[in-house]
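Engineer: sequence-free structure coming up:
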């Protein structure tokens, strides 16, 4: 019965990877936005290449620690500790993917395409739009209609706007 298509266990296994993608995407987007907002308050000389590296290293550290915590919390008796930890860390790729727009914006500033301040503003705008998209997608995947999905996306987008507002007020 557990292997049949109608088994209650089957949808849960399929849903977990999607939940990890959604969780990692939202977490990574909020994480990147918070880092970008912090960079805008940096009083030192602009160094977008260093800042891009800093965002990337911080994201790797967050993904590794989150994956490691999952591995410890869900340790499987038949799975060697190293293997389960490695798999858990690799499963955090959505978090890493979500910070790439911020890293790309900073690297484009390093290339001289625009100022670091403009790159960070663009990253915050893209991340805010991405939060809307994550909320929309998650709600649609849950089987809700477009109106509910747009409302959920709007609420998620408020996180991005909150970060932008907090950044503006802190200056």
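Structural biologist: Nice, I can see it. Being a predicted model, the structure only gives us computed values, none of them experimental.
Engineer: CA only for contacts and neighbour counts going forward, please
Structural biologist: Noted.
Engineer: how close does residue 139 get to residue 98?
Structural biologist: 19 Å (CA to CA, to the nearest Å).
Engineer: Looking at these two, which has the bigger crowd around it?
Structural biologist: The neighbour comparison of residue 139 against residue 98 (other CA atoms under 10 Å) goes to residue 98, with 23 against 20.
Engineer: okay, now the one to match up with it:
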């Protein structure tokens, strides 16, 4: 009997928790940047503590909506009660909420008087833009890409952050 050709075995797929971490990190960072850039105090005095709370609550609502939509979209006849699978799906969206915390911290720093609210927004946008590079780079490396391709992927993600920064400058 002739020998069968060797078929390369593909690398093991990464666990879904890592995929959710990367997705939530990128999504949450973009969400936080967009929300921070949208802050506008033309009609009153700055209130960075309120703005930080607003961003945190918006991220909680977004995570809840995303988890719920994910649970509904993947509903199957697996015997798991809908309530249990939905709660589990919502709770796995914690990376989205964690990704907004640097923006919330920057705004709370403004509340404490470390800098003005505009400075806090600038700091948050800078941190988030660098974080987007890191998220993209990490996601590409996890997917098995080399250092060059991972750097390009990180750079493309970083462009999303830079787009928000430029939009913020043009709008204000």
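Structural biologist: Received the coordinates, thanks. Computed from a prediction, not measured in an experiment: that's the story for all the values here.
Engineer: What would you report as the TM-score here?
Structural biologist: TM-score for the superposed chains, counting by TM-score structural alignment, normalised by the length of structure 1: 0.90, backed by 162 aligned residues with a CA RMSD of 1.6 Å.
Engineer: Check which residues of the helix or strand containing residue 96 of structure 2 are buried.
Structural biologist: Per DSSP states H and E: residue 96 of structure 2 is located in helix 94-111. Residues 94-104, 106-111 are the ones in helix 94-111 of structure 2 that count as buried (16 or more other CA atoms under 10 Å).
Engineer: Beyond that helix, next helix or strand please.
Structural biologist: Next along from helix 94-111 of structure 2, by DSSP H and E: helix 117-142.
Engineer: on contacts alone, who are the packing partners of that next one?
Structural biologist: With contacts taken as 3 or more CA pairs under 8 Å, 6 or more residues apart in numbering; DSSP states H and E, helix 117-142 of structure 2 sits against helix 16-38, helix 94-111, helix 147-171.
Engineer: Deepest in the core, which of those is it.
Structural biologist: Burial of these is given as mean neighbour count (mean count of other CA atoms under 10 Å); helix 94-111 ranks first at a mean of 23.
Engineer: mean deviation (superposed) between it and structure 1, please.
Structural biologist: Mean deviation of helix 94-111 of structure 2 from its aligned counterpart in structure 1 after superposition (mean CA distance after the TM-score superposition for structure 1): 0.5 Å.
Engineer: how about that helix, aligned to which bit of structure 1?
Structural biologist: Aligning helix 94-111 of structure 2 against structure 1 (TM-score structural alignment) gives residues 93-110.
Engineer: which outside residues touch that stretch?
Structural biologist: Residues outside stretch 93-110 of structure 1 that contact it (CA atoms under 8 Å, 6 or more residues apart in numbering) are 20-29, 31-33, 36, 47-49, 51-53, 55-56, 59-60, 63, 114-116, 119-120, 122-124, 126-127.
Engineer: do that again at 6 Å, thanks
Structural biologist: Residues outside stretch 93-110 of structure 1 that contact it (CA atoms under 6 Å, 6 or more residues apart in numbering): 21, 24-25, 28-29, 32, 48-49, 52, 115-116, 119, 123.
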